[in-house]
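1. Can you look at this prediction? I've put the sequence above it.
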Amino acid sequence: MQHIIDRFISYVIIDTESDANSETTPSTKKQWDLAHKLVADLKNIGMQDVSIDDKSYIMATLPSNVQHEVPTIGFISHFDTSPDFCGANIKPQIVPNYDGKDILLNADKNIVLSPSYFKDLLLYKGQTLITTDGTTLLGADDKAGLTEIVTAMEFLINNPEIKHGKIRVGFTPDEEIGRGAHHFDVDKFGADWAYTMDGSQVGELEYENFNAAGAKIIFKGKSVHPGYAKGKMINSMLIANDFINELPQGETPQETKGYEGFFHVHHLTGSIEETVLELIIRDHNKKKFEKRKELIEKITKKINKKFAKQFGEDIVTAEIKDQYYNMKEKVLPVKHIVDIAEQAMKEIGIKPLIKPIRGGTDGSQLSYKGLPCPNIFAGGHNFHGKYEYVPAESMQKAVEVIVKIAELTATEGTARK
């Protein structure tokens, strides 16, 4: 297991934070640093057809070692980290034989990772945890996935008695800013189906995710000296506040779970003359998703009608863009690919946790590009922040799942195209 820990740490100490404001791919030059290392690692373990394109998408092949026809499967993860929290100068801390008590991440800043708040920690008593030092995220999302895929391929290469078909691996940039699959060449990848190793807790197996859209809403105003503003001033910030108050109460990320959708206000900047509101819209149900977008338009029209005479033109404009859709629609027709992953977990003693993703993955967009792609756990918790951690044993289990999926897919009568 030390081999896994060492490989994981070698990946997370490389800063690969992506940038949504960049128009390049990858969105940051520093992502190339890890991309080139991954290419070298894949070649060093003996993978074939290792390639990296001009946008840093990496692909490689493990050839089949059976004579009968076997579907080509793939395993995919991303190497960027979220811009939501600092991803530079990561200093991983190893906590062996975790005792179930508070973990002091940073003594100077009194930052503590506590099971009283993060109850999932208690699932890992006696295990080896890898944490942050309290000043950065860890990057287990999704460098744990990278570690697991490379390690599983290395294991299969070193143990040729384990039978498997052709396996393709793919590593992508910019997943954290929603672009991970934008330039992924599905035809070049050439797999019948694939799995993203990008989930959290051991056992997670997901083939449903949100339908997602983003909205940018601009409010105009009129600035007048406050002492003489009666009937003249229009404060765009207050109009934005009215707009937010028109959204359904209780339908926010912090108040929903499971299949419940939400509106999430994530950015608000303004002055009297102009305020910009950015929010995201999420729902697993396609009809409810469309209703949510319609509500944004309805509120916009209502406010415009209210101020039409005073302002003389539309005072609010709303731009709504779809981001990704629920992969369930594309995976259900080939549900056996989920069944194989479920069987693999059961055969190595893991209880499958089949549930919807309250978010999205590369697998969602890839499924709509013709590559059905459920999501499997990578083992980390508390992504995108200083409390992120991953048990080494969880990464080991993920490696075993990959190997078992490969083995089951090569078993005649188990896999279907």
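-> In hand now; what should we look at? Numbers count the residues shown, from 1 in each chain.
2. all contacts plus neighbour counts: C-alpha atoms, from now on.
-> Fine.
3. So which residue is smack in the middle of this structure?
-> Ranked by distance to the mean C-alpha position of the chain (Cα atoms, centre = their mean), the top residue is residue 361 at 4.6 Å.
4. Show me where the stretch 51-200 of the chain has its strands.
-> 58-62, 73-78, 93-95, 103-106, 111-113, 129-131, 167-172, 193-199 (DSSP state E, counting those that start in this stretch).
5. Check which element follows the longest one along the chain.
-> Spelled out, that is strand 193-199. Remark: after strand 193-199, the chain's next helix or strand is strand 204-206, criterion DSSP states H and E.
6. Could you export the strands of the stretch 51-200 of the chain as CSV, including distance to residue 385 and mean neighbour count?
-> Formatted as CSV, the strands of the stretch 51-200 of the chain follow (distance: least, Cα to Cα, whole Å; neighbours: other Cα atoms under 10 Å):
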stretch, distance to residue 385, mean neighbour count
strand 58-62, 27, 22
strand 73-78, 17, 26
strand 93-95, 15, 17
strand 103-106, 13, 16
strand 111-113, 11, 18
strand 129-131, 11, 24
strand 167-172, 21, 24
strand 193-199, 16, 26
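7. Presented hereafter is structure B, for comparison with structure A:
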Amino acid sequence: MSQSTISPKQDLETLANWGTACLTRVIAIDSQSDEESDDIPSSQGQRVLSDDLRRFFSELGYGAEQDDAANLIITIPSNLGADAACPPVALMVHMDTAQGTLAVPALEVLPGWDGSRVPYPENPRLTVTAERYPDVACFVGDDLLHGPGSFPIGLDDKLGMAELMTLARVLSENPEIAHGTLVLVFRPDEEIGRMAAVEGLADELARRGVRYGYTIDGLLPFEINVENFNAAYARAVIAETAPAAGDAAAGDAAADDSVEFVRLSVHGVNTHGATAKPEGHLNATMVAARALAALGARDDIAIVDMQSDPALECDAALVFAVRGADAEARERAASALREAFAAEIEPHAWKGAHLDSASVAAPAAGAGVGNGANAAARVIAHLQGLLREPGPTPLLPEESDGYEGYTNPFFVAREGGALVLEYRLRDFDPARLERRVAHVRALCERDGFAVESKNQYIDMGPKLAAYPELVRWAEQALQTISQPVLRRPIRGGTGVDPFLERDIPVANLGTGYFAPESEKEFTSRQNIARHALWLVHLVQVIAADPAETAKPASS
């Protein structure tokens, strides 16, 4: 580095105030994307957020543009002088949040957190402490910012957004801080993988001469990511079968005095796949498979229906037909059913997992009641088979960490007269991912399911290996502010393939929060300030390294 960097005039407390104000501003706008919409952006909330961001940057004196794919682009001009050999650098976040995320009008603030239980006002079941979750020790002493504890609040990626907004304000009020042209990008529909928006953006950045980029979308404080999962998706369709001889259809059973219907609402532990092991992910699909395996085959209990919660995919509602000659016999069967599920759930109660039970009317026609004679029973048998024959291991996301992959049967939905079981498959080793896909397909075909699969994204690591300067710059900026360097892979993806195809290498930087896409999400005021300061020094480090930024693009 040919020159030293300087810090802004403002102290960390001022930056914390600015950053908290930015986060509060954007977190109050519901911008979750909508996979059912064909529009880009897929939701009106993203348009509202984009308009608000335009106003924010306009007040700082920066121009804003929006391309045909709804990408909001802010340009902060270089202050290096006409002779400087520093091409534009892109800093990118996404505007949408995951399904199930809700806006909050204000953040809960816990000053000077001592590591004891975080008091989520709407979810006393949660026990989040530094002892239970050692990774959050870095937040002890900070002023925590969190939601009510009943739904995710969208720190992915609104925390990165707030840090980028804070960077822009710092540069606006500290013109002596040297930097090249910065292209700040706010992308729509990243969570639902709308690549059309990214393709157009990649073309636009290439046209503008952008040669490097960073997504500000990582999890842990100060992490640097240049590797990510290879990913695939599988979808199995399980048709309802005719009731076995002597069994009643659901509609007929409604009039049978010997049958009652019980709905179990299984509330699992919702986590991102990236943090499933340290946070103890628990999906209702696997709870059901294990509980019913422990219960064993019974003539008086039959699963009739199961459907995952679209807002919280770790939760599901399961309906059972309970038979008995009298009410007492039926209650004994229902009690045994509840106990089997409770045995699976209770060890996870401190993480918020719980079980609700209610008597319900017969399910819609088309769901069989006979043992093994309906789609829900076939799904359960399939999942139990997966547990017996897991294929490549680790099997489930809650068993997988670091460079390990997983196979995740994460969602069950009803479509007409059939159930659909969806799988996420992830691995850093492309060959192992292929084996995971082949194993799932083989199990589905053996069980008589119609199955299809597709690849989703690939590891950016091999291409980014040619650009070590992306890591070096980020590490130098961390050293300047006396923060530890953390290199780790992304246990997910960032959707940067179109940039790499246009010779624009893009690494990912951490934003610093806990429990992505979970009701437990939190960050801190001081964390936002520290990360904004990291970005302030990063743009200076890049500007001071003309030997790298002036290199010709690869052919």
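-> Sure, I can see it. Computed from a predicted model, the values in this text were never measured in an experiment.
8. Fetch the TM-score of the aligned pair.
-> Superposed pair, TM-score by TM-score structural alignment, normalised by the length of structure 1: 0.88. Supporting alignment: 403 aligned residues with a Cα RMSD of 2.6 Å.
9. if we can go back for a sec, which of the helices or strands spans the counterpart of the residue nearest to the centre of structure 1 in structure 2?
-> Matched to structure 2 by TM-score structural alignment, residue 361 of structure 1 sits across from residue 494. Counting by DSSP H and E, there is no helix or strand that carries residue 494 of structure 2.
10. Please report how far residue 494 of structure 2 lies from residue 225 of structure 2.
-> Residue 494 of structure 2 is 10 Å from residue 225 of structure 2, where distance means Cα to Cα, to the nearest Å.
11. What of residue 457 of structure 2?
-> Residue 457 of structure 2 sits 16 Å away from residue 225 of structure 2, going by Cα to Cα.
12. Same question for residue 74 of structure 2.
-> Computed as Cα to Cα, the residue 74 of structure 2 to residue 225 of structure 2 distance reads 24 Å.
13. Next: residue 239 of structure 2.
-> Noted for residue 239 of structure 2: a distance of 42 Å to residue 225 of structure 2, by Cα to Cα.
14. try residue 88 of structure 2
-> 21 Å.
15. And residue 516 of structure 2, by the same measure?
-> Distance of residue 516 of structure 2 to residue 225 of structure 2, computed by Cα to Cα: 16 Å.
16. and the helix or strand harbouring residue 269 of structure 1, what does it pack onto?
-> Assigned by DSSP H and E, residue 269 of structure 1 belongs to strand 262-270. Helices and strands touching strand 262-270 of structure 1, by 3 or more Cα pairs under 8 Å, 6 or more residues apart in numbering; DSSP states H and E, are strand 274-283.
17. Can you get me a residue count around the counterpart of residue 316 of structure 1 in structure 2?
-> Under the alignment (TM-score structural alignment), residue 316 of structure 1 maps onto residue 449 of structure 2. By other Cα atoms under 10 Å, 22 other residues sit near residue 449 of structure 2.
18. what helix or strand does residue 452 of structure 2 sit in?
-> With DSSP H and E as criterion, residue 452 of structure 2 is part of strand 450-457.
19. re the thing from before, can you put the strands of the stretch 51-200 of structure 1 in JSON lines and add distance to residue 149 of structure 1?
-> Formatted as JSON lines, the strands of the stretch 51-200 of structure 1 follow (distance: least, Cα to Cα, whole Å):
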{"stretch": "strand 58-62", "distance to residue 149 of structure 1": "11"}
{"stretch": "strand 73-78", "distance to residue 149 of structure 1": "7"}
{"stretch": "strand 93-95", "distance to residue 149 of structure 1": "22"}
{"stretch": "strand 103-106", "distance to residue 149 of structure 1": "28"}
{"stretch": "strand 111-113", "distance to residue 149 of structure 1": "28"}
{"stretch": "strand 129-131", "distance to residue 149 of structure 1": "18"}
{"stretch": "strand 167-172", "distance to residue 149 of structure 1": "8"}
{"stretch": "strand 193-199", "distance to residue 149 of structure 1": "8"}
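20. so which of these comes closest to residue 248 of structure 1?
-> Checking the strands of the stretch 51-200 of structure 1 against residue 248 of structure 1 by Cα to Cα gives strand 193-199 as the closest, at 29.5 Å.
21. quick one: that closest one aligns where in structure 2?
-> Alignment of strand 193-199 of structure 1 against structure 2: residues 212-218, by TM-score structural alignment.
22. how about residue 122 of structure 1, what does it touch?
-> By Cα atoms under 8 Å, 6 or more residues apart in numbering, residue 122 of structure 1 lies in contact with 100, 115.
23. Please report how far residue 221 of structure 1 lies from residue 163 of structure 1.
-> Separation of residue 221 of structure 1 from residue 163 of structure 1 (Cα to Cα): 67 Å.
24. returning to what we had before: who's in contact with the strand holding residue 452 of structure 2?
-> Applying Cα under 8 Å, 6+ apart, the external contacts of strand 450-457 of structure 2 come out as 229-238, 437, 441, 444-445, 493, 495, 497.
25. 7 Å instead, please
-> 230, 231, 232, 233, 234, 235, 236, 237, 238, 441, 444 (Cα atoms under 7 Å, 6 or more residues apart in numbering).
26. which residue packs closest to the counterpart of residue 108 of structure 2 in structure 1, ignoring adjacent ones?
-> Counting by TM-score structural alignment, residue 108 of structure 2 lines up with residue 93 in structure 1. Nearest residue to residue 93 of structure 1 in three dimensions, chain neighbours excluded: residue 131, at 5.1 Å (Cα to Cα, 6 or more residues apart in numbering).
27. what do you get for residue 178 of structure 2?
-> Closest residue to residue 178 of structure 2 apart from its sequence neighbours, by Cα to Cα, 6+ apart: residue 540 at 5.7 Å.
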